[in-house]
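# Predicted model and sequence below, questions to follow.
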Amino acid sequence: MRQYRNHIVFGLLFGFLVSCAKEVALPIDPNFDIEVVDHDYSVPVYVKINNQTEGADTFQWTFDGGEPATSTDKNPGTILYNRAGNFTISLKASNRDGTQETKSMGLSIDEAIVPNFKINVEGDDFAPVTITIENTTKGATTFDWTFAGGIPQKFDARTPGKIVFQESGDHVITLEAGNGRETHTITDTVVVASGVSADFEMEPAFEDDDFQAPVTLNLINNSTSAIGYEWTFEAADLSNSTEINPTVTFHTPGVHQIKLKAYNNKRSSTKIKEVTIYENTNLRVLENIELGISTAHNSNQVGAFFSTTTREVYKADEIAPDDASFIDIAFFALNQDFNFNKFVSPDEVQDYTFGPIPNAKHTKFINLQESCECEATLTVAEFDVMEDDSLLAVLNIEETIGGIQDFDNSVLPRIVLFETWDGRKGAIKIKEFVQDGTNSHIVVDVKVQKQ
């Protein structure tokens, strides 16, 4: 009887326990939040899911518009959205008791902001410059423009009107394009050319650097922001020109004007300069020429050859191998003591320790006027006051046995007369004998006819 009662008690207790287990089934609290990476809501958008659900064993995620579109992971990680729109993230959570709960959350994805614009310049780029803007920005709803140095300087709509830049220089245009949650910035530059300015330089031809008539000038145009030029010349072989860099010759002495008008499509500028042309003295004056002794020349330290045409001194290694006919003066000194010196014709230098000069021409010299026994004479005083070729023109330069002889350094200054192969007469004034070993040389002035 006792055993029977125990069975009854155990059955009642088991039923009670089963009844209690059904009543305490675990509830589910579905919960999650999202984090937009870098707070960037413009596609592509990356969204991190943070699952905070309690009481669930299984999870079914649905990501509308996302990649991936679904997941059964408790923590699905990062979801990618490649298109704009309003989307829903849904979670269905369940447990072993058969309990299911759901939660959904909305997500708004913006179009990607791609700022871009094109500058259109009306006409040329000379100040003032007017531009218009072609705005090709995508994904933006707000626009903030800044035009550095422009009129206007600010604008806050999609397409600004005309902008004017009055001053030359680089002007930066800035666009901040936004969608309410983020902005992107882009810049470009308008280069405005400086206002037209006329300017030029006058460069005489090499043979006309003394500005004695006739004078040929090469005009070097330094104008800025111009597209055309109008030159006007006074008393020249040309009266006007439209070339950029013309060449003009003035034949008469006096003060003459050269006028340049430079212009573009908007403005013009004028520059006037004066040039003074002098009377032609037909005399070239060359000063402080250094001519070396033979060892100085042959060792390429101080040249002994000179050209009255190029006005240059030439060392041994500077002689043109095919034609050096422009050399018309050659000096020979035996040593640094200057006890044997003479000027020799270029076509005879090979007789005086020098190498021959290719295509050399003959120059007549009178080294010793005192021994010449000829009519040609010129004093130091006459050389010093010579301002034209009148004294040289009347000289009859003859080569005599006495006149071509050598000289020493006992007479200083010394005047040596010469006549080039083309009939130009001249005089050399030896001013100094410089004793400096293999660098020893003389210092001379030369006055020679131009023609």
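Cool, the structure landed. Numbering: from 1, shown residues only.

# drop to CA atoms for contacts and neighbour counts, all remaining ones
Will do.

# neighbours around Trp145, how many?
22 (other CA atoms under 10 Å).

# who's in contact with it?
By CA atoms under 8 Å, 6 or more residues apart in numbering, the contact set of Trp145 is 154-156, 173-176.

# PyMOL command for the buried members of those?
Selecting the buried subset of those in PyMOL, with 16 or more other CA atoms under 10 Å as the burial test, is done by:
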select buried, resi 154+173+174+175+176
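
# alright, now check it against this:
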Amino acid sequence: MNRKQIVFALTICLLNSCYQESRLLVNADFQAIIEDGNYTAPVKVKLTNNSTGADFYKWTFEGGTPSTSSDKTPSDITYSQIGTYKIVLEAWNGYERGEKEFTFTVDSAVTVSFDAEFRINDFAPAKVRIINRTEGASDFYWTFEGGIPETSADRNPGDVLFNKPGVHVISLVADNGREKFSLSKTIQLQDTIAVDFDVEASFDDFDYEIPFTANLVNKTTSGLTYEWTSTGGEITDKNAKNTSIHINTPGTYTVTLKGGNGNETKITSKKVTVKGNSNLYRMVNVKFGIKSAVDIVGSFYSLKNREIVTQNNVTESNGENINLVFFGINSSFEGCHFTSPDLARDAGFKLIPNATKTYFVNNIETSGLSFTRDNFDTMTNDSLLKSLDIKSASNTTSSFSAEQGFRIVLFEAADGRKGAIKVKAFVLEQINSSYILTDIKFQKTKAE
């Protein structure tokens, strides 16, 4: 080889060596970040291109939007459907090519929802049906605060029993394999049924004597249906919430109430003892005020209403029901007497509208009648009163005083009913408040 050939060969070799050293290697690399770490559809993927030595890029986003890109760093990619997807990056220059793949899974979107429905009603104990309406989850974990069962891993746990009233929390945690989603709801149960009632004698039958009528007052809580029974007597409406009972025969009876609300039924009973008819009312510690206390203590008494009536409460409608009028001249209790309502004005009281006539024996000692303190105290029926001719022996104008002490006053009302008043004490109080303290026994109805 001549000198020129050798020089040419060396030049070609040097040029080729320089070319090999300047050629760039391609390293395809990128980072894919799932936005917020949320793998539940829709998923957004943020890309960072870390490739080196490349001049050109081709991205392929299987199932994504967009599906391809030639940008070095594409904008975020969105995946709306569940599945496993592959992101592929191809990077190259004029001499080399590189490639990288990234595979990930988009989980199903989870919507947590359920209903808690009372099977019958919300009175404890109550069964609650759990209806799972969750979508997109594969696993479930339930907790039922205060329930039976307390937990469940079933998709549909069915009925849960809650025995106690109050607020209970029902919680569901739903899992799609990667993430957990939760929802809680509260239910409130009313109190359990408590069956109770009162026997309230009618106004005329407060002494529990036949014929006897009483109201059966239902005090049950959390009840919906009722059934009344009795070992005797007649119940007006056996299935009403409140009813009444009428008894015509003396004795002891058991009244029973069964209450229910669909979830529970309970029963309670009470004894009612009814006595024979004495035809005699017994009133104790009745106060009759002196003349100056007529509007404070009251000096009038109604047998029908069994109460004292003050003068300022006398009206056209209640005047005819006033039967006893007491006159006490002052707090020294001199010249006291009972007088007829139709003579009230003569005693210095205001006129009583529609006043009736009552006959009094203020002084039995001068009347010819015999009726002692022992007679009054031991009188358990009206037999003694029936035999007294009070009307013929009446001495309305006769009087008595505190000095005479204890006194019995007999009376006969316009409707023929007879009675006796026992004056037990003459009580001196502050001005315009002095009174006599009495017990009264009188017939319920006129004796035949």
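Received, thanks. The shown structure was predicted, so the numbers you read here are calculated from the model rather than taken from an experiment.

# Specify which member of the contacts of Trp145 of structure 1 is nearest to Ile442 of structure 1.
Minimum distance to Ile442 of structure 1 across the contacts of Trp145 of structure 1 is 68.2 Å, recorded for Ile173 (CA to CA).

# Once you drop chain neighbours, what's closest to that closest one?
Distances taken as CA to CA, 6 or more residues apart in numbering place Phe147 nearest to Ile173 of structure 1, at 4.8 Å, with adjacent residues excluded.

# is it true that that neighbour touches Asp170?
No. Taking contacts as CA atoms under 8 Å, Phe147 of structure 1 lies outside contact range of Asp170: 11.1 Å.

# Give me the more crowded residue out of those two.
Phe147 (22 against 14).

# next SSE after the lengthiest helix in structure 1?
Ranked by number of residues, the top helix in structure 1 under DSSP state H is helix 2-23. Going down the chain from helix 2-23 of structure 1, the next helix or strand is strand 32-36, by DSSP states H and E.

# ok, Ser340 of structure 2 - how many residues close by?
If you count neighbours by other CA under 10 Å, Ser340 of structure 2 ends up with 25.

# Now tell me what touches stretch 301-320 of structure 2 from outside.
Under the criterion CA under 8 Å, 6+ apart, residues 283, 286-288, 294-300, 321-325, 350, 352-356 lie in contact with stretch 301-320 of structure 2.

# can you pull the buried residues of it?
Neighbour-count burial for stretch 301-320 of structure 2, counted by 16+ other CA under 10 Å, picks out 301-303, 306, 308-311, 314, 318-320.

# Please apply the same query to stretch 416-434 of structure 2.
Within stretch 416-434 of structure 2, the residues that qualify as buried are 416-427, 432-434, counting by 16+ other CA under 10 Å.

# same deal with stretch 81-101 of structure 2?
Across stretch 81-101 of structure 2, burial judged by 16+ other CA under 10 Å covers 81-82, 85, 87-93, 97-99.

# what residues does stretch 427-445 of structure 1 touch?
With CA under 8 Å, 6+ apart as the test, stretch 427-445 of structure 1 has contacts from 285-293, 295-296, 301-302, 336-338, 380, 383, 392, 409, 412-418, 446-448.

# how many neighbours does the closest residue to Ala124 of structure 2 other than its chain neighbours have?
Nearest non-adjacent residue to Ala124 of structure 2, counting by CA to CA, 6+ apart: Thr192, 4.7 Å away. Using other CA under 10 Å, the number of residues around Thr192 of structure 2 comes to 20.
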